[in-house]
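Asks: Please work out how this folds:
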Amino acid sequence: MVECDDAAAQASQALYRKVAYDFMLELVKVPGGEEARAQLRRQAEWIAVLSAISGEIKESHDSIAKRTDRARHFLADPKNELVAIDPPLPLPLDPSVLLTGVVPEETIVFKSSLHPIKVVFRTTAGRKYPILFKTGDDLRQDQLVIQIITLMDQLLQKENLDLKLSPYKILATSTTAGLSQFVPSTTFQSLSSRYRTNPALAYLKQNNPDARGPLGIRKEALDTFVKSCAGYCVITYILGVGDRHLDNLLLAPDGHFFHADFGFILGRDPKPFAPAMKLTKEMVDCMGGSGSEHYRQFKQYCFLAYSALRKNSNLILNLFSLMVDANIPDIRLEPDKAVLKVKERFHLELNEEEAIRHLERIIDDNLNALVPVVIDKLHELVQAFRA
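Replies: The predicted structure is shown next:
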């Protein structure tokens, strides 16, 4: 349905509209088809209601507190039919989850430029499922990146390398909006303002204390942190993920580190002198510093991941070549160069030993670079001003 609404891709728009029309025509002919059609319509209405509030919040010039109050009031309004969802509705993001109603008082509006909204729903399983709704971005690109990260994770696991990656679910609902699974976690930015020294380590210590463990943390939590840092460092380097700052680097209480917001890929970056790989001082300090055994392990995981993904580079490059005609913003800019940009990061002209040495240089250069630190500080000032 997103492709049907994409006016920028007129050639494929007619094709998708025909597919959607034929699908609906056939759906109502099968047993239970009418009910399925009604369910799809209800899902579309559910998305329309969330889109309306998200667009309104984004355009308003109120403070974060006022925007949050307005969002809660809107979601609690019975006429929007979100307080009680009866019969339960399959969540478009994950149809195995059935929603029974919204929890308005747990709604949060975030203070990034697009002001995404966290909305919490109750499910038939008696649990709460938080989602993030965002207006102003084409999330098809984020959706593609998450799919590629999921694929890379599967390729690494085939090589018996589990780097504790946790790609969250994401779904574009239009060319300018979408929703994603909300993973309980904290940004490195808020960790830095909460803890004076070694913020990531202090956070993990608070959530996983173990006096006998390495650095005073439960061994599994530190191991998860080191592995997931390595996995995301290599994958975001290969995909050329840009606009990396402390607000889109996240840490879950159990040690899972992950990236969010993939609005810039294939080497594009809104900031000048951006590093090829995002490895911050906070990440390295949490491992015990650049001279520690855990940092040495981190580098080893990076080398193993890079080697394993280079072995599978044909599959990854073929998938990117299939996406050349899709309306993905950063591929659309230079479709003929999209595959080339990913290929360049694999350095297939080098043998394995040379490729690992090259990656080590990138890691070391990034660790000692001053510009990313300055950029992170500027980003922090801009966010404080917005608040």
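
Asks: only C-alpha atoms for contact and neighbour calcs from this point on.
Replies: OK.

Asks: Quick one: the strands in the protein, in order.
Replies: 89-91, 94-102, 108-109, 117-123, 128-135, 170-174, 177-181, 186-187, 249-251, 257-259 (DSSP state E).

Asks: Let me see the contact set for Ala172.
Replies: Residues in contact with Ala172, defined by C-alpha atoms under 8 Å, 6 or more residues apart in numbering, are Val2, Asp138, Leu139, Arg140, Gln143, Gly178, Leu179.

Asks: Name the member of those residues with the shortest distance to Ala276.
Replies: Nearest to Ala276 among the contacts of Ala172: Gln143, at 21.9 Å, using C-alpha to C-alpha.

Asks: so can I have JSON lines of the contacts of Ala172 showing distance to Pro253 and neighbour count?
Replies: Formatted as JSON lines, those follow (distance: C-alpha to C-alpha, whole Å; neighbours: other C-alpha atoms under 10 Å):
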{"residue": "Val2", "distance to Pro253": "35", "neighbour count": "14"}
{"residue": "Asp138", "distance to Pro253": "29", "neighbour count": "20"}
{"residue": "Leu139", "distance to Pro253": "26", "neighbour count": "27"}
{"residue": "Arg140", "distance to Pro253": "28", "neighbour count": "25"}
{"residue": "Gln143", "distance to Pro253": "25", "neighbour count": "20"}
{"residue": "Gly178", "distance to Pro253": "26", "neighbour count": "27"}
{"residue": "Leu179", "distance to Pro253": "23", "neighbour count": "25"}
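
Asks: quick one, helices of the stretch 201-350 of the chain?
Replies: 219-238, 281-286, 293-311, 313-322, 329-333, 335-346 (DSSP state H, counting those that start in this stretch).

Asks: Could you give the number of residues near Ala125?
Replies: If you count neighbours by other C-alpha atoms under 10 Å, Ala125 ends up with 10.

Asks: ugh, typo on my part, it should be Leu204
Replies: 22.

Asks: ditto for the one 10 residues further on
Replies: Neighbouring residues of Pro214 were enumerated by other C-alpha under 10 Å; the total is 16.

Asks: Contacts only, for it.
Replies: Leu222 are the contacts of Pro214 under C-alpha under 8 Å, 6+ apart.

Asks: Try it again at 10 Å.
Replies: Contact partners of Pro214, counting by C-alpha atoms under 10 Å, 6 or more residues apart in numbering, are Glu220, Ala221, Leu222, Asp223, Met287, Gly288, His294.

Asks: Could you also give me the structure for this next sequence, so I can compare it with the first?
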Amino acid sequence: LDKPTIASIPKPPTYKVIVKTGDDLRQDQLVIMMIQLMDRLLKRGTLDLCLRPYSIIATSETTGLVEFVEGSAPISAILANHGNSILQYFRAAAPLKGTKYGVKPEVMNAYLRSCAGYCVITYLLGVGDRHLDNIMLLPTGHFFHIDFGFIFGRDPKPLPPAFRLTREMVDGMGGTDSPEYKRFCSLACQAFNLLRKSAGLVLNLLHLMSDAGIEDLSNNPAADAEGVVAKVEERFR
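Replies: Sure, this is the predicted structure:
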């Protein structure tokens, strides 16, 4: 008989998680799945927007696990601790002398790209209740959203914006007159046009989820599931 082969299995990575009780995470999990799908669609179109969809597992209607993204902080805390300036935060986290803003180019690149990606995706999915406590930033420049309790056009505010882009976020790009801001706008337009080509896939997946008990899809006070999907379709036009 041949000698047995001993295989060495690499140690799997470990993740910090937040254990949630009393919250239905199925809606958050759906949004993260849609972000992951759109990320793949964009990359298939050769557009990498440095998205950071964290992991969520809903274990029941009232419990679940949420990945803790190490090093991230809400924009509100970053502004409070760095003179109301995202650029000051980047200069502290990723300084590089001799560059235009004193920040590593790869950090600014990740910031522009991820801002563009999340602005488009949160618009398409109608993500509501956006404020500076549920928009996060990493020292690497990766920008992302958390807490998706209001989606598909629902929002606790009477006149919500189509998506959240504050003056402080734009100042982090160098302001509205900067080439970086113009690049952000160009990336957002590219992302929107690429995702429009796959609108049918996104809408079909939402149709399939219409009986899954997702609060803002199945029990939306403004419309039934078909009406909700129709509103999402309008955003792709």
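
Asks: TM value for the aligned chains?
Replies: Overlay of the two chains. TM-score (TM-score structural alignment, normalised by the length of the second structure): 0.91; 224 aligned residues with a C-alpha RMSD of 1.6 Å.

Asks: Quick one: which of the contacts of Ala172 of the first structure hold up in the second structure? List them.
Replies: Counting by both residues aligned by TM-score structural alignment, their matches' C-alpha atoms under 8 Å, the second structure reproduces these contacts from the contacts of Ala172 of the first structure: Asp138, Leu139, Arg140, Gln143, Gly178, Leu179.

Asks: What degree of burial does the counterpart of Asp39 of the second structure in the first structure show, as a neighbour count?
Replies: The alignment partner of Asp39 of the second structure in the first structure, by TM-score structural alignment, is Asp153. Number of residues near Asp153 of the first structure (other C-alpha under 10 Å) recorded here: 23.

Asks: so stretch 194-201 of the second structure matches what in the first structure?
Replies: Aligned using TM-score structural alignment, stretch 194-201 of the second structure spans residues 308-315 in the first structure.

Asks: Same question for stretch 149-161 of the second structure.
Replies: Counting by TM-score structural alignment, stretch 149-161 of the second structure corresponds to residues 263-275.

Asks: Which residues belonging to the matching stretch are considered buried?
Replies: Of the residues in stretch 263-275 of the first structure, Gly263, Phe264, Ile265, Leu266, Gly267, Asp269, Ala274, Pro275 count as buried by neighbour count, 16 or more other C-alpha atoms under 10 Å.

Asks: Would you mind measuring the gap between the ends of that stretch?
Replies: 16 Å (C-alpha to C-alpha, to the nearest Å).

Asks: How about stretch 19-29 of the second structure?
Replies: Stretch 19-29 of the second structure: ends 14 Å apart by C-alpha to C-alpha.

Asks: out of the strands of the first structure, which comes closest to Glu159 of the first structure?
Replies: Proximity to Glu159 of the first structure (C-alpha to C-alpha) singles out strand 257-259 among the strands of the first structure, at 21.0 Å.

Asks: Give me the helices and strands touching the closest one, please.
Replies: Packing partners of strand 257-259 of the first structure (3 or more C-alpha pairs under 10 Å, 6 or more residues apart in numbering; DSSP states H and E): strand 186-187, helix 219-238, strand 249-251.

Asks: how far apart are the first one and its match in the second structure?
Replies: When the second structure is overlaid, strand 186-187 of the first structure sits 0.5 Å from its aligned residues on average, using mean C-alpha distance after the TM-score superposition for the first structure.

Asks: residues in the second structure aligned with that strand?
Replies: Under the criterion TM-score structural alignment, strand 186-187 of the first structure matches residues 73-74.

Asks: List the contacts of the matching stretch.
Replies: 131-139, 143-146.

Asks: In helices only, show me the contacts of Ala172 of the first structure.
Replies: Judged by DSSP state H, the contacts of Ala172 of the first structure include Arg140, Gln143 as members of helices.

Asks: could you dump the contacts of Ala172 of the first structure to JSON lines with distance to Val382 of the first structure?
Replies: JSON lines is the format used below for these (distance: C-alpha to C-alpha, whole Å):
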{"residue": "Val2", "distance to Val382 of the first structure": "33"}
{"residue": "Asp138", "distance to Val382 of the first structure": "23"}
{"residue": "Leu139", "distance to Val382 of the first structure": "24"}
{"residue": "Arg140", "distance to Val382 of the first structure": "27"}
{"residue": "Gln143", "distance to Val382 of the first structure": "27"}
{"residue": "Gly178", "distance to Val382 of the first structure": "25"}
{"residue": "Leu179", "distance to Val382 of the first structure": "25"}
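
Asks: Closest one of the contacts of Ala172 of the first structure to Glu360 of the first structure?
Replies: Among these, and counting by C-alpha to C-alpha, the member closest to Glu360 of the first structure is Gln143, at 29.5 Å.

Asks: What sits closest to the closest one if chain neighbours are left out?
Replies: Nearest residue to Gln143 of the first structure, sequence neighbours excluded (C-alpha to C-alpha, 6 or more residues apart in numbering): Ile170, at 5.6 Å.

Asks: so what's the aligned partner of that neighbour in the second structure up against?
Replies: Matched to the second structure by TM-score structural alignment, Ile170 of the first structure sits across from Ile56. Ile56 of the second structure is in contact with 17-18, 25-26, 28-33, 64-68, counting by C-alpha under 10 Å, 6+ apart.

Asks: and which of those is nearest to Ile214 of the second structure?
Replies: Once C-alpha to C-alpha is applied, the member of these that ends up nearest Ile214 of the second structure is Arg26, at 6.4 Å.

Asks: aligned partner of that closest one in the first structure?
Replies: In the first structure, Arg26 of the second structure lines up with Arg140, judged by TM-score structural alignment.

Asks: which residues touch Thr122 of the second structure?
Replies: Counting by C-alpha under 10 Å, 6+ apart, Thr122 of the second structure touches Val31, Ile35, Gly128, Arg130, His145, Phe148, Ile151, Phe152, Gly153, Ala162, Phe163, Arg164.
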